[in-house]
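Colleague: Let's see this in three dimensions:
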Amino acid sequence: MGFSGGCSCRAVRYNIDAEPVRGFQCQCRDCQMDSGGGHSSVFVFPRNALTVSGEVREIARTSDRGATKRKGFCPICGVAIYNKPDEKPEFIGIYVGSLDDATTFRPAAIFYAARGYAWDFLDPDVPKLPEWHAS
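Modeller: Next up is the predicted model:
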C-alpha cells in the first residue's frame, strides 16, 4: 500500500512507498500552530520512502525537549506537509491533513495532552500522555 498527498494549490505533491510506522496526535504548541487548531494528526513513515515533487520550504524549530525538527510546507499556499526530526533521520512525520486519503489514520496516542484545550475534543479511547513519549 502506498500513500500520496500534497498541498492545496497542488504545487507540492508526494508519494510514500511504505506503511506507516505509527500514527499519533499532538497537542504541543507547535502542532497547534501548524494545524491552526488544537492538535496535529501525524503519520510517521521511513524517510527514505518519501518522494516529493515541487518546492518545499523548511523552517527549523526547537521542540520543548530541546530537539531540532524541520517543518516542511508549501511556500505558495502554506500547507504543512511534514516534520523531520534531526535526531531521528530515518523517520519523517507526515501531517495527515495533507494526505489524499486519510481514512486509514488511527492514532495510537495523544502527546502533550496536558497542553490541550477543553474545546479540542479527541477520541476518549486513545491514550493521552501529558507530555512527549519517545517510544
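Colleague: make it CA atoms for all contacts and neighbour counts henceforth
Modeller: Will do.
Colleague: Let me know the helix or strand that the closest residue to residue 95 other than its chain neighbours is in.
Modeller: The shortest distance from residue 95 to any non-neighbouring residue, by C-alpha to C-alpha, 6 or more residues apart in numbering, is to residue 42 (4.8 Å). Using DSSP states H and E, residue 42 sits in strand 40-46.
Colleague: Please give the structure of this sequence too, so both can be compared:
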Amino acid sequence: MRSSMSLRVAKCRCGELRAECYGEPQRVSVCHCLECQRRTGSAFAVQARYAKTDVEIEGSSRLYERTGDSGMWARYHFCPDCGSTVYYENEDTPGVYAIPVGAFADPNFPAPQRSIYEIRMHLWTDVKGDAIHRER
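Modeller: Okay, here's the model as predicted:
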C-alpha cells in the first residue's frame, strides 16, 4: 500500500534523525505562539501533521517535554548532534506526529490551512493562503 503513496522525508541538519512521511499531511498549520517562536528562532512555526502510522522514524533523538497554556504536554524530539527538532507530539492529538515543514526542505510543500495564536503574531507577518482558518 505504501508503495503507491507519496513519500516526503524530513530530517535534521546533520541528517542523523529522519522522519519518512507517507501520503499527504492531515493538516498544515502556522503557529504564532511564543513557545513556537522560541523553538524555531523565527516569528512563527509551520508544521505538518501526519498519523503516526504514516511515519517511520530513523535515528536517535533526545526528548524535551513542556506543558502548554492548555495544561497539556508537548514532547519535542530533536537530534542529539545538531539540535534540530524533527518531530513532536501533543497530548491533545494522540496518534499524530507534527513535523516542522522546514525539515522537509521542500519549497513545493502544501500551503497551511490554519493560522493559530494570531494574538501573538508579529505585526509585520502576513500569512496568506486560499483557505486559511484563523484562530486568535
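Colleague: List the TM-score for the superposed pair.
Modeller: Superposed pair, TM-score by TM-score structural alignment, normalised by the length of structure 1: 0.87. Supporting alignment: 130 aligned residues with a C-alpha RMSD of 1.6 Å.
Colleague: Looking at structure 2, name the residue matched to residue 64 of structure 1.
Modeller: Correspondence of residue 64 of structure 1 to structure 2, assessed by TM-score structural alignment: residue 69.
Colleague: likewise residue 40 of structure 1?
Modeller: Residue 40 of structure 1 maps onto residue 45 in structure 2, by TM-score structural alignment.
Colleague: cool, and residue 76 of structure 1?
Modeller: Aligned partner of residue 76 of structure 1 by TM-score structural alignment: residue 81.
Colleague: measure the residue lying closest to that match once chain neighbours are set aside to residue 88 of structure 2 for me?
Modeller: Leaving out its chain neighbours, the residue that sits closest to residue 81 of structure 2 by C-alpha to C-alpha, 6+ apart is residue 14, at 7.6 Å. Taking C-alpha to C-alpha, to the nearest Å as the measure, residue 14 of structure 2 falls 18 Å from residue 88 of structure 2.
Colleague: Give me the aligned partner of residue 7 of structure 1 over in structure 2.
Modeller: Looks like residue 7 of structure 1 aligns to residue 12 there (TM-score structural alignment).
Colleague: residues near the residue mapped onto residue 96 of structure 1 from structure 2, how many?
Modeller: For residue 96 of structure 1, the aligned position in structure 2 is residue 101, judged by TM-score structural alignment. For residue 101 of structure 2, the neighbour count with other C-alpha atoms under 10 Å is 24.
Colleague: and residue 101 of structure 2, what is it in contact with?
Modeller: 10, 46, 47, 48, 109 (C-alpha atoms under 8 Å, 6 or more residues apart in numbering).
Colleague: Assign a three-state SS to the residue located most distally from the centre of structure 1, would you?
Modeller: Farthest-out residue of structure 1 from its mean C-alpha position, per C-alpha atoms, centre = their mean: residue 118, at 21.6 Å. Classification of residue 118 of structure 1 using DSSP: H, G, I helix; E, B strand; the rest coil returns coil.
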